[in-house]
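Participant: quick one, what's the 3D model for this:
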Amino acid sequence: MSDLVAIVYPTEAKAEEVRTRLLKLQKEYLITISDAVIAVKAENGNIKLNQLVNTTATGAITGSFWGLLVGVLFLNPIIGVAVGAASGALGGALSDFGINDSFMKELSASLHTGNAALFVLIKNMTADKVLKEIKDAGGVVLKTSLDETKEKILRDALASAAERPAA
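Facilitator: Model prediction:
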């Protein structure tokens, strides 16, 4: 079972920095991430989601390949690529895996303008080592599906970073 963690940062750049750290830790097998999305509240109040994987582009590329293959079989590869890319992009845009987009937008509505929330869907992790790597970035826990003990540890670690004066 996966755990969801949503942490608010003052800027999108800070949230991206933490996501990059988590992806680096994944390469070291300290965490397994199913999805990591950054939600940013714009000046006009709209929520922009910065997905880890662009499903529309991936769908278009995959659709182009299959369209080319079918097009070659029916002696019209150009039309095959165009139809394949269009249908793949449409399928990719309509698909959603990982964290539900509307759920993230709903939670992010409470953010202040310019703030960013990092949503991470974690399959498993070595909690002490991961926390050690991200706690200096600070942040405020918005929501988790962790048990109360683990959530308190996370909140305390992030709060201690906020209390320390900047060097």
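Participant: only C-alpha atoms for contact and neighbour calcs from this point on.
Facilitator: Fine.
Participant: list the buried residues in stretch 3-11.
Facilitator: Residues L4, V5, A6, I7, V8, Y9, P10 are the ones in stretch 3-11 that count as buried (16 or more other Cα atoms under 10 Å).
Participant: distance of the first one relative to D35?
Facilitator: Right, the one you point to is L4. 9 Å (Cα to Cα, to the nearest Å).
Participant: which residues touch the residue lying closest to T56 once chain neighbours are set aside?
Facilitator: In this structure, T56 finds its nearest non-sequential neighbour in G92, 4.2 Å apart by Cα to Cα, 6 or more residues apart in numbering. Contacts here follow Cα atoms under 8 Å, 6 or more residues apart in numbering; on that basis G92 touches T55, T56, A57, T58, G59, A60.
Participant: here is the second sequence; please produce its structure so I can put it next to the first one:
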Amino acid sequence: MSDLVFIAFDTEKQAEEVRDKVLGMQKEYLIEIEDAVIATRDDQGRVKLNQLMHPAASGAISGAFWGMLIGWLFLMPVAGAAVGAAGGALGGSLVDVGINDDDMRKQANEALKPGTAGLFLLIRKMTTDKVLDDLKGVGGTVIRTSFDHAKEEALKAALAAQVPLPPAAPAAPVEAPTG
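Facilitator: Below you'll find the model as predicted:
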């Protein structure tokens, strides 16, 4: 079973940085993400979704390939590719994978102020302690999760934690001028 997390940020840049960090953790096999969407709310109050996966585009590509392949059989590869791309794009646009777009728009509209952004994560599984360590101090406000209370509180604490600065190098002794 997957968990849904929605975190609000002051800027879209912050949300992008955290999404990139989470995707980096996925490459290290610390977390498995099904979907990661950034929602932004503009000054007019409209919500825009910045999704990682675009089913219509991938459907068009696979449809073009299969259409061209079948078109070769009838000696019309270009027409087959065009028909296949159109069919694939239509099929891809009808399939909504990951988090429901309407739900994200509704939640973002309720929770985000104009000019801010939020990050929706659909998490299949994660190594909680390591992921929270990596997210320590990135900021953001947890709006909603499907985690249990303990895990949700740990996420809130990690996001809000102050990351200690590295110790400064000792200052070189200053010699008094002689004169």
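Participant: let me see the TM-score of these two.
Facilitator: Once superposed, the chains reach a TM-score of 0.93 (TM-score structural alignment, normalised by the length of structure 1), with 163 aligned residues with a Cα RMSD of 1.5 Å.
Participant: and F119 of structure 1, helix, strand or coil?
Facilitator: State at F119 of structure 1, reduced to three classes by DSSP: H, G, I helix; E, B strand; the rest coil: strand.
Participant: not counting sequence-adjacent ones, nearest residue to it?
Facilitator: F119 of structure 1 sits nearest to A6 (Cα to Cα, 6+ apart), 4.4 Å away.
Participant: hang on, that neighbour packs against S145?
Facilitator: No. If you go by Cα atoms under 8 Å, A6 of structure 1 and S145 don't touch, sitting 9.3 Å apart.
Participant: about what we covered before: what's the matching residue for the residue nearest to F119 of structure 1 over in structure 2?
Facilitator: By TM-score structural alignment, A6 of structure 1 lines up with F6 in structure 2.
Participant: distance of K129 of structure 1 relative to E106 of structure 1?
Facilitator: 31 Å.
Participant: ditto for L154 of structure 1
Facilitator: 23 Å.
Participant: also V53 of structure 1?
Facilitator: In terms of Cα to Cα, V53 of structure 1 sits 21 Å off from E106 of structure 1.
Participant: neighbours around L94 of structure 2, how many?
Facilitator: Counted with other Cα atoms under 10 Å, residues neighbouring L94 of structure 2 total 11.
Participant: any idea how far N54 of structure 1 is from the aligned residue in structure 1 for it?
Facilitator: In structure 1, L94 of structure 2 lines up with L94, judged by TM-score structural alignment. With distances taken as Cα to Cα, L94 of structure 1 is found 12 Å from N54 of structure 1.
Participant: the residue nearest to F119 of structure 1: what secondary structure?
Facilitator: When classified by three-state DSSP, A6 of structure 1 comes out as strand.
Participant: mind telling me what element the residue nearest the centre of structure 2 is part of?
Facilitator: For structure 2, A36 is the residue whose C-alpha lies nearest the centre (Cα atoms, centre = their mean; 2.9 Å). Element membership of A36 of structure 2 [criterion: DSSP states H and E] is strand 31-41.
Participant: for that strand, what is the distance to the chain centroid?
Facilitator: Here strand 31-41 of structure 2 is found 3 Å from its chain centre; the criterion is Cα atoms, centre = their mean, to the nearest Å.
Participant: same thing with stretch 62-75 of structure 1?
Facilitator: Worked out by Cα atoms, centre = their mean, stretch 62-75 of structure 1 lies 32 Å from the chain centre.
Participant: also stretch 22-33 of structure 2?
Facilitator: Stretch 22-33 of structure 2 has its C-alpha centroid displaced from the chain centroid by 11 Å (Cα atoms, centre = their mean).
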